[in-house]
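Asks: using only what follows, build the 3D model:
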Amino acid sequence: MCGHCDPDTTIRKCDTPRSMRWPGDGWPTSIAIFDPRASLDTLPASLNLLSILSSGQLAAGAFVRGVYTSLDGNSSSTTNGSQRHMMALTMETITTNLKKLCLELPPPGGPKANYSPLHRDGDLLYLSGHLPIKADGSMIVGVCAPASVVGSDSNFIGTDQGYEAARWCALNLLSTVNAYLSENSATSADLSNIKVVKLFGIVRSHDDFQEQHLVMNGASDLIKDVLGDSGACHARSAIGSNSLPLGIAVEVEMICKIVE
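Replies: Presented below is the predicted three-dimensional model:
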């Protein structure tokens, strides 16, 4: 594996440099990574891994093209590698993606205590925990709880509401990055030059709540929907806590990289 891909994702796209890929015009410009549980018997004969190995077509360190296997064991293939080529990201594309979601980047919020919302170290941007502040300025508060107990206390919220909270956290993170790049004359980068490296989420949780990972999908999905491939292959952690500042339901941190 390339080390850049989310292990939770069955099909992962890779940004391996062209110089490390298969040579020749006939080879694809993108690759697929196999589920190690896949059976070789499910692959088309022309793409059978053993056949490729025995024919000497597989160079050291190369990946087999156009084949992937889903978690349910169904295999698929693409004969045209260009179908999996990453599309170039622009600010126009980002704006279009936001409009499709009926969203826009909100004004960046200031810190709620003695810290900086963003710290830059080289090409890496480290973002402090961001809150689930909605477009109207309100915050999503509450304790994420199992469905069986949500109705027993008005302070309890379900996984779906937690998911929404994580989405707002992610949108606010992107807003902070966008504002920093727009105001920093030392770089010509904008949001289209950002590659998300890692998300870290803290979910305010009931003792019996075990769906923190599903809550954090809200942040991951939003990042992917807005940034496309640049947001899709990030590392991630999700933990539960019995309390968060201001009673918020979710707090999310982010590490991203400027790629100019």
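Asks: switch to C-alpha atoms for all contacts and neighbour counts from now on
Replies: Noted.
Asks: let me see the ranges of the helices in the stretch 151-260 of the chain.
Replies: 159-183, 212-227, 229-232 (DSSP state H, counting those that start in this stretch).
Asks: and the shortest one, what does it pack onto?
Replies: If you count contacts as 3 or more C-alpha pairs under 8 Å, 6 or more residues apart in numbering; DSSP states H and E, helix 229-232 packs onto strand 194-204, helix 212-227.
Asks: in TSV, list the helices of the stretch 151-260 of the chain along with distance to residue 69 and mean neighbour count.
Replies: Output for those, formatted as TSV (distance: least, C-alpha to C-alpha, whole Å; neighbours: other C-alpha atoms under 10 Å):
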stretch	distance to residue 69	mean neighbour count
helix 159-183	28	22
helix 212-227	21	22
helix 229-232	18	23
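Asks: follow-up on the earlier one: may I see the helices and strands packed on helix 229-232 arranged in JSON lines, with distance to residue 140 as well?
Replies: Below are the helices and strands packed on helix 229-232 laid out as JSON lines (distance: least, C-alpha to C-alpha, whole Å):
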{"stretch": "strand 194-204", "distance to residue 140": "11"}
{"stretch": "helix 212-227", "distance to residue 140": "13"}
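Asks: for comparison, sequence B:
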Amino acid sequence: MAMAIIDQLNTLGIQIPPVPPALAAYIPSKRTGNLIFTSGQLPLVGGKLRKTGKLGAQITLAEAKEEAKQCLLNALSTLLLHIDSLDQIKSVVKLGVYVAGAETFTEQHLVANGASELVAEIFGEKGKHARFAIGVSSLPLDACVELEMTVEVE
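Replies: The predicted structure is shown next:
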């Protein structure tokens, strides 16, 4: 039998943070049928960004990959508004990753790998997902990355 997700998180030394408050007129996530869609999640920790700026200027690729992981953890927290346990996730369907970068920055896909690799570590086969990674000129609060996620649940 597969390891419970909470046990896997403990093994990885990861805690799911509290749900970040919405910054505008939206809800953190919405369930319809067996799908849950998250709103875009910034890499907030305790309601604040650890880093601000753009990739290829103020933010390094390694830093942005860590910020993408935080976005993912924040997204997971919003899923728990609709399910009792992350074990109820049958499949991570899709990740969408927006990366604020300098005009010459073209490695959005590598930033997104921070979140994609963490999903695989947490969920194993259930974590295999479709994805997009898009470069944008800016994000709310001058964040370097924003992530949305769609999952299928039991």
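Asks: TM-score for this pair?
Replies: In this superposition the chains share a TM-score of 0.91, using TM-score structural alignment, normalised by the length of the second structure; 152 aligned residues with a C-alpha RMSD of 1.5 Å.
Asks: re earlier: could you dump the helices of the stretch 151-260 of the first structure to CSV with distance to residue 123 of the first structure?
Replies: What follows is those, written out as CSV (distance: least, C-alpha to C-alpha, whole Å):
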stretch, distance to residue 123 of the first structure
helix 159-183, 12
helix 212-227, 18
helix 229-232, 15
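Asks: what sits closest to residue 248 of the first structure if chain neighbours are left out?
Replies: residue 141 (4.1 Å; C-alpha to C-alpha, 6 or more residues apart in numbering).
Asks: so which of the helices of the stretch 151-260 of the first structure gets nearest residue 113 of the first structure?
Replies: Nearest to residue 113 of the first structure among these is helix 159-183 (16.1 Å), distances taken as C-alpha to C-alpha.
Asks: what angle do that closest one and strand 194-204 make?
Replies: 140 degrees (axes from the mean of the first three to the mean of the last three C-alpha atoms, to 10 degrees).
Asks: which helices and strands sit right next to helix 159-183 of the first structure?
Replies: Checking 3+ C-alpha pairs under 8 Å, 6+ apart, helix 159-183 of the first structure ends up next to strand 124-130, helix 212-227, strand 250-258.
Asks: same thing but at 6 Å, please
Replies: helix 212-227 (3 or more C-alpha pairs under 6 Å, 6 or more residues apart in numbering; DSSP states H and E).
Asks: from residue 240 of the first structure, how far off is the equivalent of residue 95 of the second structure over in the first structure?
Replies: Taking TM-score structural alignment, residue 95 of the second structure has residue 199 as its aligned residue in the first structure. Distance, residue 199 of the first structure to residue 240 of the first structure, using C-alpha to C-alpha, to the nearest Å: 14 Å.
Asks: what's stretch 215-224 of the first structure aligned against in the second structure?
Replies: Here stretch 215-224 of the first structure aligns to the second structure at residues 111-120, judged by TM-score structural alignment.
Asks: mean shift between the matching stretch and the first structure?
Replies: When the first structure is overlaid, stretch 111-120 of the second structure sits 0.8 Å from its aligned residues on average, using mean C-alpha distance after the TM-score superposition for the first structure.
Asks: contacts for that stretch next, please.
Replies: For stretch 111-120 of the second structure, the surrounding residues in contact (C-alpha atoms under 6 Å, 6 or more residues apart in numbering) are 64, 65, 68, 69, 72, 97, 127.
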